[in-house]
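Enquirer: Okay, predicted coordinates and the sequence, questions at the end:
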Amino acid sequence: MKTKILLTLAMAATTFLSLAKPVELDKIAVIVNQGVVLESQIQALVDDVKRNAEQQNQQLPSDTVLRTQAIERLILNSLQMQMAERMGIQVSDPQLDQTISGLAQEQGISLEQLVEALASQGISYDEYREEIRTQMITGEVRRANVRRRIYITPQEVEGLVKLISEQGDSQVEYHLGHILIGLPSQPSTEEIEAERERAGKVIELLNNGSDFAKIAVASSAGSKALDGGDMGWMNINEMPTLFAEAVQGKKAGDLIGPIRSGAGFHILKILDLRGQQTVDVEQVNARHILIKPSVILSDKKAQDMLLDFRAKLIAGEADFATLAKEHSEDTGSALKGGDLGWTEPKVFVPEFSKALATLDKGEYSQPVRSQFGWHLIQLLDRRMQDGSEKLKQDQAYEMLFKRKFAEESDAWLREMRDEAYVEIVSE
């Protein structure tokens, strides 16, 4: 009997040990400076790319190539998120929820319908929220670091205004595909020739009918690689100078390149062309009061403070300009009573411009959360502005900024990647 009991206990212990054996749920795939990229993150991104490709009936390269591209994107994300932490850039839950609600509205669906649509595709809403948060944070990090690298002279603006006038009101827009065969920061002659030969082979594959998007995913070192190299629509004044010179006179379907730059060898494809008509531009005259949450002032109290201001303004018990001068933390407009002057709504952060779009003349918004804090907005007036000289200058400046931002953004990411400590732990 004693032997039987001992045998039973031994079997139970074996079963318990088997059940208690740790199960590997995740593991570190890449070490990036002080951060890591997890295996689950790589797999999630690969799955997302595959899902999007299936919806668009797009061919993809092998899983090995997809994994390599996913790792590169996640390395850059990790570096930007680490920089965001050092810079103190955060996105609060209320701000995130507001952005996601806005994304749902843009698609003409409710938040509940968005959650259902994600679930039907096997996407967790919590994971989706965190991905949007990451995109918002990395976008702000990129803007903050790249802006300081951009300088636009009055002569550049005047030159572009003249060019736009010569081109007339109708300008061609190009839908560009882009493949970058990258070079290291200080390439040797052998490396340059090797990558030049590789670029030539890519051109040969494309000329023989290979799918551009598939080749971009497989071969491109550009930031849009996992999007099939799709750079979207732009006119020649918005694209990098190197590309602008290359695409002029080309037609839809044309392949261009390889074009050498400091980054490597570029291959372009004009996916489509369309005419661009100049139209009247809406401008708004608005003012606001900005309250920034802090350690002392909670997010909720900042919102309540503006709700109290709004109630007093509607009741005629307070003056907007006085409140702005006393309380607004936007130093640029506070001294002017919160007045932001006449401008195009798109220059404001998305949350601010969306709130403006819902207001009638003289109306006050509900408190609006953005990356800067809580805003109380009053729309003073709207107008449609024709192509005045000032407007042309603003448009020229915006085009130049977009062009230089794209160029400097790629350079900044490349420099940050070159300077980082990266160790691939598992393949």
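Expert: Received the coordinates, thanks. Numbers count the residues shown, from 1 in each chain.

Enquirer: all contacts plus neighbour counts: C-alpha atoms, from now on.
Expert: Fine.

Enquirer: can you give me the strands in the stretch 301-427 of the chain?
Expert: For the stretch 301-427 of the chain, the strands defined by DSSP state E, counting those that start in this stretch occupy 339-343, 368-370, 373-385, 422-424.

Enquirer: who wins for proximity to Leu313 among those?
Expert: Ranking these by proximity to Leu313 (C-alpha to C-alpha) places strand 373-385 first, at 10.4 Å.

Enquirer: how about the helices in the stretch 51-200 of the chain?
Expert: Applying DSSP state H, counting those that start in this stretch to the stretch 51-200 of the chain gives helices spanning 63-87, 93-106, 111-120, 125-147, 154-167, 189-207.

Enquirer: Comparison target below:
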Amino acid sequence: MKNSLCGLLLLLGCLGTQAVQAQSANRQAVDKIIAKVDNYIALKSELELAYLDIQSRGQFGSVSKCEVLRNLVQNKLMLAKAEIDSITVTDAEVSRELDRRMQYMVAQLGGEEEIERYYNKPISQFKAELRGRMREQLIVARMEDHITENVSVTPAEVRRFFNTIPADSLPYFSTEVTVGHIVKLPVVSKEQKDKVRQQLSDMRQRILSGEVTFQALAKEYSEDPGSAANGGELGFWKRGELAPQFEATALRLKPGEISQPVETEFGFHMIQLIERRGNTYNSRHILMKPSSSETDIQEAERYLDSLRTVIRSGKISFAKAAKEYSEDKVTQSSGGYFVDGSGSQRISVEDIDPSLYFVIDTMKVGNITKPIPYRTTDGKSAVRIVYYQSKISPHEANLKDDYQKIQAAALNEKKGRIVARWFEDAVKEVFIDIDPDYEFCNITN
């Protein structure tokens, strides 16, 4: 019962995550390794942070530290098994998830400057640290999907799940809206691309002549906030984890050699290979992104204005148009609609990005805006049209209005049981060592 409640409250998102508060409270924790799972470790600080995070959610019922530690060990075990089973995620997937998380944090804290102030570190350093955690979380999620790929819930199971929740524990939802957008990135002209290529080529010549170091130019000019502060160094990556064009170029280089400019979906890179170790390699790069001209932006506006006309005429639905034409990869798969943690297209107005909130605050339900300026989470200038589909007043959770969210929570609870059974079998196949101070938790028993 307790797991059902925690799963529902967490997935419905009714109480709001305050992980940043938990991290602040845990800054002074003394660290040590409390569990080893093959080559992966769980730190005491991870346990304390995860436990404080659960407390900050205000979840109904108590969750013990042993339960939290079991979940940590389970995640490390999934990482170890994913490595054995060759389950990976790409750099592009990590970047998209990082953008989504940063977008949420910016909305919660009020801007990147506030994030820097709160964590007392540059945003580039914060993103670099967050990127590693995002990769692990995505691999764990993919492993969970692999374990539970054939799991589903029937309407009867959803009703039984909902009926197990005491009436006085049902979440209360604030105003919720269904909002979507279609994003168009201006097509950067050949002239702008050539300009960036030439800038990188000039930098390459300066490095080769000994005038300046690669690291110094990366710190000054690279537009990759995750690596610029480190002189462009990316650390070791496996094959298939970075953009294909980047990887192909880096692996053709000899250690110390510097490439000509190479284009990927992120912009133009100048790459220097540092070292190769078997199937992994370490490199540094300078990333520069061509900017759009005013003419490019105006062309994107005309494109979206025409698409808006077609949508309003009924010749194509907003969702279909978003899937086919939107260039926002985060929302494209959901038909342009923003979704919450459970995958529901109904999101609380409290969780909406302020810039989007101010747009819909002046709109009538059912309307689509004319093309308006938009800046993507990675800083690109773009244009978008916003569709305000529906609005639901504050209410207590019920099957009629909230079936999709309750179904997602019921499915998650069922998947949780299956993953728990998987864990019981998998612990026999992987080396696990638990700190004596936590042996009483019987994690592997």
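Expert: Here it is on my side, so go on. Worth saying up front: this structure is predicted, and the values here are computed from it rather than measured.

Enquirer: Can you give me the TM-score here?
Expert: Overlay of the two chains. TM-score (TM-score structural alignment, normalised by the length of structure 1): 0.43; 267 aligned residues with a C-alpha RMSD of 5.8 Å.

Enquirer: how about the strands of the stretch 301-427 of structure 1 in TSV, adding distance to Glu197 of structure 1?
Expert: Below are the strands of the stretch 301-427 of structure 1 laid out as TSV (distance: least, C-alpha to C-alpha, whole Å):
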stretch	distance to Glu197 of structure 1
strand 339-343	49
strand 368-370	48
strand 373-385	51
strand 422-424	27
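
Enquirer: Rebuild those strands as JSON lines, extending it with mean neighbour count and distance to Ile181 of structure 1.
Expert: JSON lines is the format used below for those (neighbours: other C-alpha atoms under 10 Å; distance: least, C-alpha to C-alpha, whole Å):
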{"stretch": "strand 339-343", "mean neighbour count": "17", "distance to Ile181 of structure 1": "41"}
{"stretch": "strand 368-370", "mean neighbour count": "21", "distance to Ile181 of structure 1": "38"}
{"stretch": "strand 373-385", "mean neighbour count": "20", "distance to Ile181 of structure 1": "42"}
{"stretch": "strand 422-424", "mean neighbour count": "14", "distance to Ile181 of structure 1": "21"}
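
Enquirer: for those strands, which one sits closest to Arg196 of structure 1?
Expert: Set against Arg196 of structure 1 and scored by C-alpha to C-alpha, the strands of the stretch 301-427 of structure 1 come closest in strand 422-424, at 26.2 Å.

Enquirer: quick one, which of the strands of the stretch 301-427 of structure 1 is nearest to Ala44 of structure 1?
Expert: Across these, closest to Ala44 of structure 1 is strand 422-424 (C-alpha to C-alpha), at 17.7 Å.

Enquirer: Mind giving me the packing neighbours of the closest one?
Expert: Here strand 422-424 of structure 1 touches strand 28-32, going by 3 or more C-alpha pairs under 8 Å, 6 or more residues apart in numbering; DSSP states H and E.

Enquirer: Give me the next element, helix or strand, following the strand it packs on.
Expert: Going down the chain from strand 28-32 of structure 1, the next helix or strand is strand 35-38, by DSSP states H and E.

Enquirer: Would you mind telling me which of the strands of the stretch 301-427 of structure 1 is nearest Pro154 of structure 1?
Expert: Among the strands of the stretch 301-427 of structure 1, strand 339-343 comes nearest to Pro154 of structure 1, with 19.7 Å by C-alpha to C-alpha.

Enquirer: And the helices in the stretch 301-427 of structure 1?
Expert: Per DSSP H, counting those that start in this stretch, the stretch 301-427 of structure 1 carries helices over the ranges 320-327, 331-334, 350-357, 389-419.

Enquirer: re the thing from before, most packed of the helices of the stretch 51-200 of structure 1?
Expert: Among the helices of the stretch 51-200 of structure 1, helix 63-87 has the highest mean neighbour count (mean count of other C-alpha atoms under 10 Å), at a mean of 18.
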